[in-house]
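Chemist: Sharing a model that was predicted from the sequence below.
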Amino acid sequence: MAHGGKVVCVTGASGYIASWIVKLLLLRGYNVNATIRDPNDRKKTDHLLALDGAKERLKLFKADLLEEGSFQHAIDGCDTVFHTASPVMITVSTDPQVELIDPAVKGTINVLRTCTKVSSVKRVIVTSSMAAVLAPKTKLGPNDVVDETFFTDPSIAEGKKQWYILSKTLAEDAAWQFAKANQIDLIVLNPGLVIGPILHPTLNFSVAVIVELMKGKNPFNTRHHRFVDVRDVALAHVKALETPSANGRYIIDGPVVTIKEIEKVLREFFPDLCIADRNEDITEMNSVTYKVCLEKVKSLGITELTPTETSLRDTVLSLKEKCLV
């Protein structure tokens, strides 16, 4: 399935989801310009350079979210840009504005502004998050059906000092405003908590949640979780490029699973595992029993999501293989 040497750009290419997007794009015959903050950091590049097709069709570029115009070289000549670069951390050491919000918001605008200057760019696909969906003005109840029309209210995230949620919400909002003002064909993907095998050599935030669960801890103090597989999320990104009629936002998230169900799968690997089952008052970000409408992402051809059991198993196998547990 060769794509006639079409050139696409992936920002933040060494990240968890981005690495999978690069892998799929190379497998489908695209030429990929990948941006990395430090292309000389072998930890960030070795796994990308080892991908099938990388020798022939992958080029690495140095770029920094906060450096105006630093994406120009990577985006020049590209047909589509995937903007996945954004910091992911839940706790901020000193300054949320500097550590999370500026790189997320200014970085997004920096990339989009460059796209307006490069005439070859037809479409921009931005990786947002369910974090930008799940804290609307009215608290979500178990009968609510969440779809693409739900937006997090930034003042709620700010009031609760949920800085990561705020950064994703403000960055997505800024992207939509800029895209409308500049006639950019923008598509946004909003995945939930992403798990599944890792290609990069270090632990990222969402997979670290599984490591905590493997240790018997319950990082979100909740009985219910939702996970979505990184391979499904990456495929949704690629389908958003390959589907001419794709538009707007796409939510992609898995079904509700209980701590007991997670424990059962993880017990195969850790027979004496017992995950703390706390039944404290759960905050609304943790009350995940609302329903999620996936009709829109199915229209991209993502008909079957990977079962959570499979994702959990593959995550553990991948962590063991990379000696991360």
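Modeler: Sure thing, it's come through.
Chemist: CA atoms for contacts and neighbours, from now on please.
Modeler: Fine.
Chemist: Quick one: the strands in the stretch 51-200 of the chain, in order.
Modeler: For the stretch 51-200 of the chain, the strands defined by DSSP state E, counting those that start in this stretch cover 58-62, 80-83, 123-127, 145-146, 186-191, 194-195.
Chemist: Could you save those as a markdown table and add columns showing distance to Glu242 and mean neighbour count?
Modeler: Output for the strands of the stretch 51-200 of the chain, formatted as a markdown table (distance: least, Cα to Cα, whole Å; neighbours: other Cα atoms under 10 Å):
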| stretch | distance to Glu242 | mean neighbour count |
| --- | --- | --- |
| strand 58-62 | 19 | 20 |
| strand 80-83 | 10 | 24 |
| strand 123-127 | 10 | 23 |
| strand 145-146 | 26 | 15 |
| strand 186-191 | 12 | 23 |
| strand 194-195 | 22 | 26 |
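Chemist: okay, now the one to match up with it:
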Amino acid sequence: MGDDDKGAVCVTGATGYIASWLIMKLLQHGYNVHATVRSHHFKEKKDLDYLISLPEAAKKLKLFYANLDDSTSFHKAIQGCIGVFHLAHPMDIQNQESEERVTKRTLEGTKGILKACLESKTVKKVVYTSSATTVLFNGKNDLDMVDEDVWSDIEICRSINLVGSSYSVSKILTEKSILEFGKVNGFEVVSLILPLVVGPFICPTIPSSVYISLAMIFGMYFNLSPFTLYTL
């Protein structure tokens, strides 16, 4: 390993909005990146041009096929890494799949990732990108701040159905399982609570969070419910 080589890190869900920016920044800071993508992206190589063409990508970026449906598919990408950023998560806004199925796939896939991290003997830290939906909808409107003890109420998330109940519920349960894994195994895990992320993007399609933000803006402009507009 050269003096300017900081080691390898794995980024799951590499084609996403946040993940693509993260990969770019990691490459800029001298890390080798093992990025996981789903199988259909390998079949359509043009979908990955925006990652492959990033500065330093030719030397430091490796793409791996992995899917949350196969809990063992992340093992190869994690081997030899010093850290893992876990961003892969189903985004089923229109509830085309049952909440039970989405949650099961997410939990089992994440469990496989954590197991691979533990078995690698090289991974020192796992960073999980969670969501503000895991803390916002708790039925307590008088809170000045929220901390690690505050969680959204699953039944409230189901009733609001803001971005698809399967997304909110699976995010809550996945984050709890990751934090519990860290405690039980003495393994360092960090959970980041992200708000609605907006701004420039390098992926080829409009990210869902940007789309939702635009729906909110134009919904208010036309005196419509922003979330009604979003579902039109």
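Modeler: Yep, that arrived. In this text, all values refer to a predicted model and were calculated from it rather than measured experimentally.
Chemist: Give me the TM-score for this pair.
Modeler: The TM-score (TM-score structural alignment, normalised by the length of the second structure) is 0.86; 220 aligned residues with a Cα RMSD of 2.3 Å.
Chemist: circling back to that earlier point, Serialize the strands of the stretch 51-200 of the first structure to JSON lines and add fields for distance to Cys274 of the first structure.
Modeler: Formatted as JSON lines, those follow (distance: least, Cα to Cα, whole Å):
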{"stretch": "strand 58-62", "distance to Cys274 of the first structure": "44"}
{"stretch": "strand 80-83", "distance to Cys274 of the first structure": "39"}
{"stretch": "strand 123-127", "distance to Cys274 of the first structure": "34"}
{"stretch": "strand 145-146", "distance to Cys274 of the first structure": "32"}
{"stretch": "strand 186-191", "distance to Cys274 of the first structure": "28"}
{"stretch": "strand 194-195", "distance to Cys274 of the first structure": "20"}
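Chemist: Who are the contact partners of Ser318 of the first structure?
Modeler: Counting by Cα atoms under 8 Å, 6 or more residues apart in numbering, Ser318 of the first structure makes contact with Gly196, Pro197, Ile198.
Chemist: Ok, Glu309 of the first structure next?
Modeler: Ile262, Val265.
Chemist: Out of the contacts of Ser318 of the first structure, which is nearest to Gly12 of the first structure?
Modeler: Ile198 (15.3 Å; Cα to Cα).
Chemist: Residue in the second structure paired with the closest one?
Modeler: Correspondence of Ile198 of the first structure to the second structure, assessed by TM-score structural alignment: Phe201.
Chemist: Check the spacing between its match and Val210 of the second structure real quick.
Modeler: 9 Å (Cα to Cα, to the nearest Å).
Chemist: still on that earlier bit, make a markdown table out of the contacts of Ser318 of the first structure and add neighbour count and distance to Tyr30 of the first structure.
Modeler: Formatted as a markdown table, the contacts of Ser318 of the first structure follow (neighbours: other Cα atoms under 10 Å; distance: Cα to Cα, whole Å):
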| residue | neighbour count | distance to Tyr30 of the first structure |
| --- | --- | --- |
| Gly196 | 28 | 24 |
| Pro197 | 21 | 22 |
| Ile198 | 25 | 22 |
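Chemist: check contacts around the spatially most central residue of the second structure.
Modeler: Nearest to the geometric centre of the second structure sits Leu87, at 2.3 Å (Cα atoms, centre = their mean). Residues near Leu87 of the second structure by Cα under 8 Å, 6+ apart: Val11, Thr12, Gly13, Ala14, Ala19, Tyr128, Thr129.
Chemist: give me that answer again for 10 Å
Modeler: Shown in contact with Leu87 of the second structure (Cα atoms under 10 Å, 6 or more residues apart in numbering): 11-19, 36, 127-130.
Chemist: Translate it into the numbering of the first structure.
Modeler: Using TM-score structural alignment, Leu87 of the second structure pairs with Thr84 in the first structure.
Chemist: Show me where the stretch 151-300 of the first structure has its helices.
Modeler: 154-159, 163-181, 205-214, 230-242, 259-267, 295-298 (DSSP state H, counting those that start in this stretch).
Chemist: Enumerate the positions of the helix or strand just after the shortest one that are buried.
Modeler: The one in question is helix 295-298 of the first structure. Of the helices and strands lying after helix 295-298 of the first structure in sequence (DSSP states H and E), the nearest is helix 308-321. Neighbour counts over helix 308-321 of the first structure (16 or more other Cα atoms under 10 Å) mark Thr308, Glu309, Ser311, Leu312, Arg313, Asp314, Thr315, Val316, Leu317, Ser318, Leu319 as buried.
Chemist: Please list all residues in contact with the third one.
Modeler: If a contact means Cα under 10 Å, 6+ apart, then Ser311 of the first structure has Val194, Ile195, Gly196, Pro197, Phe227, Val228, Asp229, Val230, Arg231, Leu317 as its contacts.
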